[in-house]
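The following comprises the amino acid sequence and a computationally predicted model.
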Amino acid sequence: MPDSFVRTTRDGAVLVVLIDRPQARNALNPGILTAIAASLAAADENPEICATVLTGGPGNFSAGADIDVLSGHSPATYLASPTRRAFESIARAEKPIVAAVAGYCLGGGCELALACDLVVAGDNAVFGQPEINLGFIPGAGGTQLWRPRAGAGAQADAALLGELIDVWEARRIGLVDEVVPAEAVIDAALAKARTIAAKAPLASRAAKAALKSAGRMSMQSALEYEVTLMAGLLATEDAQEGTNAFLQKRPPQFKGR
C-alpha cells in the first residue's frame, strides 16, 4: 500500500507525523498505519528525537478505517492483516506521543489518538466509535482505551451506542487533555511535546512505561515496576545532572544517558 499520505517533519527534538489524505477525511488504510508505525519505531531508535506529535492537521484527524479495505477482509485475513500489526506496533512506541486532533476522530482514528499519551483537541473535534452501526466492533482498542481516561460508563456508551460526542463532552469526561481553537491545535500539541523533549529522555521513557503499566498489571505490580524504573534512573548521568543543576540553581543539560 502507498504511504505517500504520511508526511514527517522535525521541530528540534520533536518529530511531527502528519496524516495527509484530506480528500478521504484522513481515512486509514494499511499503508498509512504501517508508515506511522515505522515513523514511531524510527523515532524510538533516534537519540535526537525525544517526543512525537501525531496529527491530521486542522481539518480532520481521521474519520476511521478505509471501509473499502475493511470490507474485503475475511476473519483469517483480518487477523493476519498489516493493519492489526501496525496498531500493535504503535501501542509499543516507547517515546511520548502527543495527538493533535481536529475535526473527525472516529473509529480507528479515535483508537489511534487514544493510543497516544496526551490528546490536544481543536474546538471542532468530534469523537466516537461508530463500528457497532456497521455490524462489528472496534478492533484496535476501541473497547478498552476510553476506560482509563473516561471510565467504564463512557467506554460502554462508546462501544454499544456508537454515538458521537463533541470536544466539550470529550473534555468533560477526560477523553482529551486540552481544547484549543482548531487552527492552533498543532502549535498547542507542539508546545507540550517541546516541554517533554526538554526533560531527561530516559526519565520520559520510564514515565511512559510506568503510566502504561497501570492497565496491564495489578496496582501492587505496577507500583513495584515504578520502583524498579526509578532505581534504574538513579544510575544515569541525567539523574546526577538534574540534581546537580537543581542544587546549583541552573538549567539542567540532559544527555539521554
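Yes, it's here.

switch to C-alpha atoms for all contacts and neighbour counts from now on
Fine.

For the protein, which segments are assigned as strands?
In the chain, the strands defined using DSSP state E lie at 6-11, 14-19, 51-55, 97-101, 104-106, 118-122, 126-128, 165-166, 178-180.

show me what contacts residue 37?
86, 87, 89, 90 (C-alpha atoms under 8 Å, 6 or more residues apart in numbering).

Residue 2: how many residues sit nearby?
When neighbours are counted by other C-alpha atoms under 10 Å, residue 2 registers 11.

what do you get for residue 41?
Using other C-alpha under 10 Å: residue 41 sits among 17 other residues.

same thing with the one 4 residues further on?
Around residue 45 there are 11 other residues, counting by other C-alpha under 10 Å.

Which stretches in the chain count as helices?
30-45, 67-70, 75-79, 82-91, 108-114, 146-150, 152-161, 167-173, 185-197, 201-213, 219-233, 237-247 (DSSP state H).

from the ones you listed, which stretch is densest packed?
helix 108-114 (a mean of 26; mean count of other C-alpha atoms under 10 Å).

Show me what that one packs onto, helices and strands only.
Based on contacts counted as 3 or more C-alpha pairs under 8 Å, 6 or more residues apart in numbering; DSSP states H and E, there is no element that helix 108-114 packs against.

contacts for it?
Against helix 108-114 from outside (C-alpha under 8 Å, 6+ apart): 27-28, 61-65, 87, 99, 101, 105, 119, 127-129, 138, 140-142, 145-146.

on that earlier part again, out of the strands of the chain, which is closest to residue 34?
strand 6-11 (9.7 Å; C-alpha to C-alpha).

Report the buried residues of that closest one.
residue 6 (16 or more other C-alpha atoms under 10 Å).

Can you add distance to residue 248 and give the strands of the chain back as TSV?
Shown next, in TSV, are the strands of the chain (distance: least, C-alpha to C-alpha, whole Å):
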stretch	distance to residue 248
strand 6-11	30
strand 14-19	28
strand 51-55	27
strand 97-101	32
strand 104-106	46
strand 118-122	32
strand 126-128	47
strand 165-166	47
strand 178-180	34
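
any idea which of those is most buried?
It is strand 97-101: most buried of the strands of the chain by mean count of other C-alpha under 10 Å, with a mean of 30.

Next one for the comparison:
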Amino acid sequence: MAFVKLCSSISKQIIQPAFRVQKLSTPFSRSLSTAANYEFIKVEKKGEKENIGLITLNRKKALNALCDGLMNDISNALDSLEADKSIGAIVLTGSEKAFAAGADIKEMQNKTFSECFSGSFLSAWDRVSKTTKPIIAAVNGYALGGGCELAMMCDIIYAGEGAKFGQPEILIGTIPGAGGTQRLTKAVGKSKAMEIVLTGNQFTAIEAEKWGLVSKVFPVEQVVDEAIKLGEKICTNSNLIVAICKESVNSAYETTLSEGLRTEKRLFYSTFATKDRKEGMTAFLEKRKPDFTGE
C-alpha cells in the first residue's frame, strides 16, 4: 500500500528529471494492441521474436502510485498477454525514478472498515500473482508499500543499483494489505520481515539481493534489457512445461514441504502426457535442439 504523501516528501529531496520510460537496446518493439486504451500503463512487445510482453507503469505525476485505474489496466493487459500465444513471458516495470512508490492514499483516505470488508478491497490486485505465464519485475527507483507488494507478486525480481524497497504502511497507521506481511516473510524470513514492517525502514537493492528478495542487481540502464533477455531465455523452453514448473515452485512457496512434494510428483508425472516432454528427451538423445510446440 503506501504512499503518495510519503513520495511527496521523498520527491522534494531528490532531483526531479522529466519522466521517461527506459530506452531498450532491443530494436524490435511495437504496440501490443492499437485498440487497447490504457490510461496508466504502456504495453509493448519486445525481444528479437517479439515474444516478450512489456508492461510499463505510466502515472507521471504520482511516481506510479497504484490507483484502482492503474491496477485495472494491468489486469486487462495481463488478460490480453495471457491470451496471446506469441507471448511467452512478461516484464513489468516503471520508470528509472519509481517502479511504484505505493498505493494511492487519496483513494483510501475516507474508506471505512465496512467498505473495505464488504467490497473485498485490494482483492483484485492479486491478478499479477495469478498469471500463468512467467512475469519478471524490472525495478528501478522506489518500490514502496504497494509497489514492493506488486514486485513480490511477480515470479522473479531484477533490480537496478539505486532501487529502494520498503513496507512503510506502519508510518501512516495501517499495515500492508496486498501481501506485504506474507510474501515478504516467505522471502526474507520472520525476523527480517518483522524489522521491515514494524519500522517502515527502506532497504536497498543490494540488501534485497542479499536477503533473497531480489534475484539480481544491475546498473539502472540495464535492468529492463536484462529482464527481457531473461524472458527470452525462458521462452526457448516449452511454454507448457514452463507453466507447469511455475505452478510447482509456487506450491513450494505456498504450502508445506510434504504437500509440495506431492504436488511436484503429480506435476512431474503430468509432463509424461505431453508431446514436449517426449520431444525434449528425444532431442537430447539425438543431440539436437528440441522443437517445442506447447503440446
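Noted; the coordinates are in hand. The structure presented is a predicted model; accordingly, all values stated were derived computationally and were not measured.

which residue is nearest the centroid of the first structure?
residue 116 (1.5 Å; C-alpha atoms, centre = their mean).

any idea what that residue aligns with in the second structure?
Aligned by TM-score structural alignment, residue 116 of the first structure pairs with residue 154 of the second structure.

In a markdown table: the helices of the first structure, plus distance to residue 9 of the first structure.
Output for those, formatted as a markdown table (distance: least, C-alpha to C-alpha, whole Å):
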| stretch | distance to residue 9 of the first structure |
| --- | --- |
| helix 30-45 | 11 |
| helix 67-70 | 28 |
| helix 75-79 | 31 |
| helix 82-91 | 18 |
| helix 108-114 | 19 |
| helix 146-150 | 29 |
| helix 152-161 | 33 |
| helix 167-173 | 27 |
| helix 185-197 | 12 |
| helix 201-213 | 20 |
| helix 219-233 | 30 |
| helix 237-247 | 27 |
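
Any idea which of the ones you listed gets closest to residue 53 of the first structure?
Between the helices of the first structure, helix 185-197 lies closest to residue 53 of the first structure; by C-alpha to C-alpha that is 6.5 Å.

Relative to the second structure, which residues correspond to the closest one?
Helix 185-197 of the first structure covers residues 223-235 of the second structure once aligned (TM-score structural alignment).

quick one: the matching stretch to chain centroid distance?
Taking C-alpha atoms, centre = their mean, to the nearest Å, one finds the center of stretch 223-235 of the second structure at 13 Å from the center of the full chain.

tell me the average deviation of that stretch from the first structure after fitting.
Aligned to the first structure and superposed, stretch 223-235 of the second structure gives a mean residue distance of 0.8 Å (mean C-alpha distance after the TM-score superposition for the first structure).

one step back: give me the nearest residue to the residue nearest to the centre of the first structure, chain neighbours excluded.
residue 97 (5.2 Å; C-alpha to C-alpha, 6 or more residues apart in numbering).

Residue 123 of the second structure now?
For residue 123 of the second structure, ignoring the flanking residues on the chain, the nearest one in space by C-alpha to C-alpha, 6+ apart is residue 178 at 7.7 Å.

which position in the first structure aligns with that neighbour?
In the first structure, residue 178 of the second structure lands on residue 140 (TM-score structural alignment).

could you list every residue that touches the aligned residue in the second structure for residue 160 of the first structure?
When the second structure is aligned by TM-score structural alignment, residue 160 of the first structure is paired with residue 198. Going by C-alpha under 8 Å, 6+ apart, residue 198 of the second structure touches residue 170.

one more time with 10 Å, if that's ok
167, 168, 169, 170, 171, 175, 192 (C-alpha atoms under 10 Å, 6 or more residues apart in numbering).

Which position in the first structure pairs with the second one?
Per TM-score structural alignment, the equivalent position to residue 168 of the second structure in the first structure is residue 130.

for the aligned partner of residue 248 of the first structure in the second structure, what are its contacts?
Using TM-score structural alignment, the equivalent of residue 248 of the first structure in the second structure is residue 286. Applying C-alpha under 10 Å, 6+ apart to residue 286 of the second structure gives the contacts residue 280.

distance of residue 124 of the first structure from residue 26 of the first structure?
Separation of residue 124 of the first structure from residue 26 of the first structure (C-alpha to C-alpha, to the nearest Å): 16 Å.

more neighbours, these two?
residue 26 (27 against 20).

The match of residue 178 of the second structure contacts residue 115, correct?
Yes. With contact defined as C-alpha atoms under 10 Å, residue 140 of the first structure reaches residue 115; the gap is 9.4 Å.

Now do the shared contacts for those two.
Contact criterion C-alpha under 10 Å, 6+ apart; residues shared by residue 140 of the first structure and residue 115: 87, 88, 91, 109.

which of those residues lies closest to residue 194 of the first structure?
For those, the nearest to residue 194 of the first structure is residue 91 (21.3 Å; C-alpha to C-alpha).

ok, the closest one to residue 198 of the first structure distance?
23 Å.

what's the answer for residue 135 of the first structure, then?
Counting by C-alpha to C-alpha, the gap from residue 135 of the first structure to residue 198 of the first structure is 45 Å.

of these two, who's got more company?
residue 198 (16 against 7).

Could you report the distance from that one to residue 146 of the first structure?
Distance from residue 198 of the first structure to residue 146 of the first structure, by C-alpha to C-alpha: 29 Å.

Check residue 218 of the first structure too.
In terms of C-alpha to C-alpha, residue 218 of the first structure sits 19 Å off from residue 146 of the first structure.

do the same with residue 153 of the first structure
Between residue 153 of the first structure and residue 146 of the first structure the computed distance is 9 Å (C-alpha to C-alpha).

same deal with residue 224 of the first structure?
Applying C-alpha to C-alpha, the value for residue 224 of the first structure to residue 146 of the first structure is 25 Å.

Could you do residue 232 of the first structure as well?
31 Å.

try residue 53 of the first structure
Distance from residue 53 of the first structure to residue 146 of the first structure, by C-alpha to C-alpha: 20 Å.
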